[in-house]
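Asker: Quick one: sequence and predicted model below, then my questions.
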Amino acid sequence: MGEPLIDDESPSWPLTVVTTLGEHSSVLIAQALRAIGWWPGLIAYGGYASTTQVRVLGRALMTRSGDQRGWLAQRRGWRQFFDAQVPRQPVLVTCGAARAVAFADRWGYIDLTLSDHGLPPGWHSARLQPLHPADVARAGVHEGDALSGSRSRPGARHVRAGRAVPVPVRVVGDDERVGIVSDIDDTVMVSMVPRALTAMRHALVDRVSSREAVPGMASLLSTITRVSGGPDAAPVIYLSTGAWNVVPTLKDFLARLDYPRGAFLMTSFGPSNTGWLRSGLEHKRRELRRLAAELPGVRWILVGDDGQRDPQVYAEFAREHPDHVAGIAIRSLSHLQQVMSHGTLAPLVPGALWSVPERIPVWYGVDGESLLASMRAGGLDRTLGGPPLPLR
């Protein structure tokens, strides 16, 4: 049995006090902004689904423009991290035939799973719609309740709602057998995350539009999705320890460079009830296990780099769930990049992948092109049961 899908840590009362004070501060800021003409808006992060249930993710923020923050692409990175979140904001989530009310957490994040959406495999658009908190309270609506949308029911209370925001959702069919889970920082985009000063410059000073892509990775991911996807391209999940704040501009970056469309699973920075800083390692472990549980028919190609802890996380997952892993692809950083990344010449956890079950192939390459060549030589086409992979 694997570890539970939730963090098995006891709450700390000092951290609970800090996070509670942070929530109260956010409420006061939201009230002040509302007084000068701002209103609760929603940022759609996306989602993924099986044929029976769907997971929808987003965030409630105070806004005065109502857009999806696309203007951030031409601003310096620090602008992404100055948000006024709306704690406990009620939101109506609709996806196909499924409809329910969710309440944002203390940081404004929305993460709701709905059942019986009735949508076929492929890309679809769910909707997030902010609700008036006082109306929701008077109506006695709770998390997971459905709103009928009818005013004709006797005794029904009217609940005011804001403008709906579309949320892209990928429904994975029962007959889809292969998908991709890809890291972002130093795998598809040069970030040097473990090197604090370099990462801070990339995240806070550089304009998102000027960020550098890892050569050949867009072609690699696109090629694999086409070969293994059947009528629709194979599902892609971008799993990263980066902050949710960067998703709007990250979507623009990936789209401009022709990376395949995918869902995002990021983290929120700052303290929780159990830690001053959230563990990126635990985040990736937890989300991989959740994917295995929610999409049990899919075998994942895990793509990462050896500048962080991807080899360790992927090896652990492959040992725990070998039937859910089709292969592991690791971008090998150069000696200079290793030094810039974490201060040593050697990759992090270099021996971790030796513990991967023998029947699961592991591929290495310095960029997307060499990785694709390694995959082709290593028989990925036989693993996927499809035609031979092209080199380009």
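Answerer: Arrived safely. Residues are numbered from 1 along each chain as shown.
Asker: contacts, neighbours, all on C-alpha from now
Answerer: OK.
Asker: Measure how buried Glu316 is and give me the count.
Answerer: By other CA atoms under 10 Å, the residues close to Glu316 number 18.
Asker: now it, what's its secondary structure?
Answerer: helix (DSSP: H, G, I helix; E, B strand; the rest coil).
Asker: Next one: it from Val169, what distance?
Answerer: Separation of Glu316 from Val169 (CA to CA, to the nearest Å): 28 Å.
Asker: where along this structure do the helices fall?
Answerer: 13-35, 133-139, 196-200, 217-228, 247-256, 280-294, 310-320, 335-342, 368-377, 380-384 (DSSP state H).
Asker: can I get these in CSV with distance to Phe82?
Answerer: Converted to CSV, the helices of the chain look like this (distance: least, CA to CA, whole Å):
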stretch, distance to Phe82
helix 13-35, 12
helix 133-139, 24
helix 196-200, 15
helix 217-228, 30
helix 247-256, 14
helix 280-294, 21
helix 310-320, 29
helix 335-342, 26
helix 368-377, 34
helix 380-384, 43
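Asker: wait, which of those helices is closest to Gln89?
Answerer: The closest of the helices of the chain to Gln89 is helix 133-139. By CA to CA, the value is 6.8 Å.
Asker: Surely Glu294 is in contact with Thr52?
Answerer: No - between Glu294 and Thr52 there is no contact under CA atoms under 8 Å: 9.6 Å.
Asker: what's around Arg138, how many residues?
Answerer: 11.
Asker: If you could redo that for Phe253, that was the one I meant.
Answerer: 20.
Asker: Okay, it and Ser222: tell me how far apart.
Answerer: 15 Å.
Asker: Repeat that for Pro260.
Answerer: 6 Å.
Asker: Next: Leu204.
Answerer: 29 Å.
Asker: second one coming, line it up with the first:
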Amino acid sequence: MFKRDPIQIITFHSYGTSNHLYVKGRAIEDEGIDLNKTGFFSLLRNSWKRFETDKVKNAKLTLTLTDDRTIETITDSQGYFLIDEMIENLLPLTNDEGWLQYIISFNDKIGRREIQENNNFLGEVLIPSEEANFGVISDIDDTILHTGLTSRFKWAVVKNTIFKSAENRIPFEGAADFYTKLHQGKLGKNCNPLFYVSHSPWNLYNYLELFLSVNNFPKGPILLRDFANPFTSIFQPKEKGEKPEKQREIQNILKTYPKLPFILIGDSGEHDPDIYIEIAEAHPERILAIYMRSVNHRKKMIRVEGLFKKFETVPVLLVENSTEAIKHARQMGFLK
């Protein structure tokens, strides 16, 4: 008899407030992906499993907080679930860094399948510390991780995504140190929250989480895009007037923390300059600075330099390396 894969709940690092719980994740079959494996065929197999997911739809789930309060939800047709509820007194449940832990479990049969013995899946939500002076919203692709989005026909994206393990991906030099300093802030203990946004699909969540962890980036919510095919955004145009999902996520972060100013970090390769300019012009009092990593692409750099030439709404720095960014951040009073 054919043995079916066990089922699991993937929880995504998300964010909330002392009275607002925002939890996102996905229920899928456990394909046994080992992110530590290397070698051409292992990486190819992992990539195939990552995108050929067997979702668990219409599954009833129960989230349990550490004080035993529970919330029920159900997965959609793609296996995703979202809990977006007002719930009081969450701050006492967080640790020193502002992370609230919870357990989420299947609470019913899935078709003919019995729930396995290991039915407690750990998740975390960031509730920023009251000591935070500002937040940081950073792109991932070609900002801290070289993806090759500016390469001809995007072939570097394919090569890096499929044929390189998360542990072998090399971050831009000094990026983790810069982000750690921003997280620590001027006092060295501010616990300023970091939010990582990307056009990558949720299928790559565990891959990117491992990359950030092994390279010592501060832990933060990882906010990705809802689509099944990682190359959809490259070849499929958006409808007229539709805002990029990254931009909508940034706007939601600003709305969630109305009293917290933010630093935006991106790169000059794709859409970050346009998105960040629009956000800064809409919320000039909320954006402290914009850092744009320069990319090795002459035409794109000429365009970006033109965009920012007369832009005076908020301070903008086009940087070649993290040392320049750290120096500027100290001058601005963001770091000690």
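Answerer: Structure's in. What do you need? Computed from a predicted model, the values in this text were never measured in an experiment.
Asker: After superposition, what's the TM-score here?
Answerer: TM-score for the superposed chains, counting by TM-score structural alignment, normalised by the length of the second structure: 0.82, backed by 311 aligned residues with a CA RMSD of 2.9 Å.
Asker: most centrally placed residue in the second structure?
Answerer: Centroid-nearest residue in the second structure, with CA atoms, centre = their mean: Ile222, separated by 2.0 Å.
Asker: helices or strands up against the biggest strand by length in the second structure?
Answerer: Across the second structure, the strand with the greatest residue count (assigned by DSSP state E) is strand 20-29. Applying 3 or more CA pairs under 8 Å, 6 or more residues apart in numbering; DSSP states H and E, one finds that strand 20-29 of the second structure makes contact with strand 7-12, strand 14-15, strand 80-86, strand 121-126.
Asker: if you set the cut-off to 7 Å instead, what comes out?
Answerer: strand 7-12, strand 14-15, strand 80-86 (3 or more CA pairs under 7 Å, 6 or more residues apart in numbering; DSSP states H and E).
Asker: Need the winner for burial among the ones you listed.
Answerer: Most buried of these, by mean neighbour count (mean count of other CA atoms under 10 Å): strand 14-15, with a mean of 24.
Asker: To what extent does it diverge from the first structure after superposition?
Answerer: Strand 14-15 of the second structure, aligned to the first structure and superposed, deviates on average by 1.1 Å (mean CA distance after the TM-score superposition for the first structure).
Asker: Quick check: the gap between the residue nearest to the centre of the second structure and Leu210 of the second structure.
Answerer: 11 Å.
Asker: try Glu52 of the second structure
Answerer: Distance of Glu52 of the second structure to Leu210 of the second structure, computed by CA to CA: 20 Å.
Asker: More neighbours: which of these two?
Answerer: Each of Glu52 of the second structure and Leu210 has its neighbours counted (other CA under 10 Å); Leu210 has more, 16 against 13.
Asker: What's the match for that one in the first structure?
Answerer: Under the alignment (TM-score structural alignment), Leu210 of the second structure pairs with Asp252 in the first structure.
Asker: okay, how far is it across stretch 212-221 of the first structure, tip to tip?
Answerer: Note: stretch 212-221 of the first structure ends 17 Å apart using CA to CA.
Asker: quick one: contacts of it?
Answerer: Applying CA atoms under 7 Å, 6 or more residues apart in numbering, the contact partners of stretch 212-221 of the first structure are Thr187, Val188, Met189, Val190, Leu257, Asp258, Tyr259, Pro260, Asp367, Gly368, Glu369, Leu372.
Asker: now swap in stretch 116-136 of the second structure and tell me
Answerer: 9, 11, 13-18, 23, 98-106, 190-195, 260-264.
Asker: Run through the residues that contact Tyr205 of the second structure.
Answerer: Contacts of Tyr205 of the second structure (CA under 7 Å, 6+ apart): none.
Asker: The same query, at a cut-off of 10 Å, please.
Answerer: Ile10, Thr11, Phe12, His13, Arg50, Phe211, Ile222, Leu223, Leu224, Arg225 (CA atoms under 10 Å, 6 or more residues apart in numbering).
Asker: in the first structure, which of those residues remain in contact?
Answerer: Retained in the first structure by both residues aligned by TM-score structural alignment, their matches' CA atoms under 10 Å are the following of those: Ile10, Thr11, Phe12, His13, Arg50, Phe211, Ile222, Leu223, Leu224.
Asker: farthest-separated two in those?
Answerer: Between any two of those (CA to CA), the greatest distance is 18.4 Å, for His13 and Arg50.
Asker: correct me, but Phe41 of the second structure touches Phe163?
Answerer: Yes - using CA atoms under 10 Å, Phe41 of the second structure makes contact with Phe163 at a distance of 8.9 Å.
Asker: Please say which of those two ends up with more neighbours.
Answerer: Phe163 (19 against 11).
Asker: Residue in the first structure paired with Ile275 of the second structure?
Answerer: In the first structure, Ile275 of the second structure lands on Val313 (TM-score structural alignment).
Asker: repeat for Arg286 of the second structure
Answerer: In the first structure, the residue paired with Arg286 of the second structure according to TM-score structural alignment is His324.
Asker: Let me see the contact set for Ala280 of the second structure.
Answerer: Phe262, Leu264, Arg286, Ile287, Leu288, Ala289, Ile290, Thr313, Val314, Pro315.
Asker: buried subset of these?
Answerer: In those, burial by neighbour count holds for Phe262, Leu264, Arg286, Ile287, Leu288, Ala289, Ile290, Thr313, Val314, counting by 16 or more other CA atoms under 10 Å.
Asker: which of these lies closest to Pro237 of the second structure?
Answerer: Leu264 (25.2 Å).
Asker: Show me what the closest one lines up with in the first structure.
Answerer: By TM-score structural alignment, Leu264 of the second structure lines up with Leu302.
Asker: Settle this for me: its match is touching Glu316, isn't it.
Answerer: No - using CA under 10 Å, Leu302 of the first structure is not in contact with Glu316, being 11.9 Å away.
Asker: Any chance you could list residues touching both of those two?
Answerer: Asp310.
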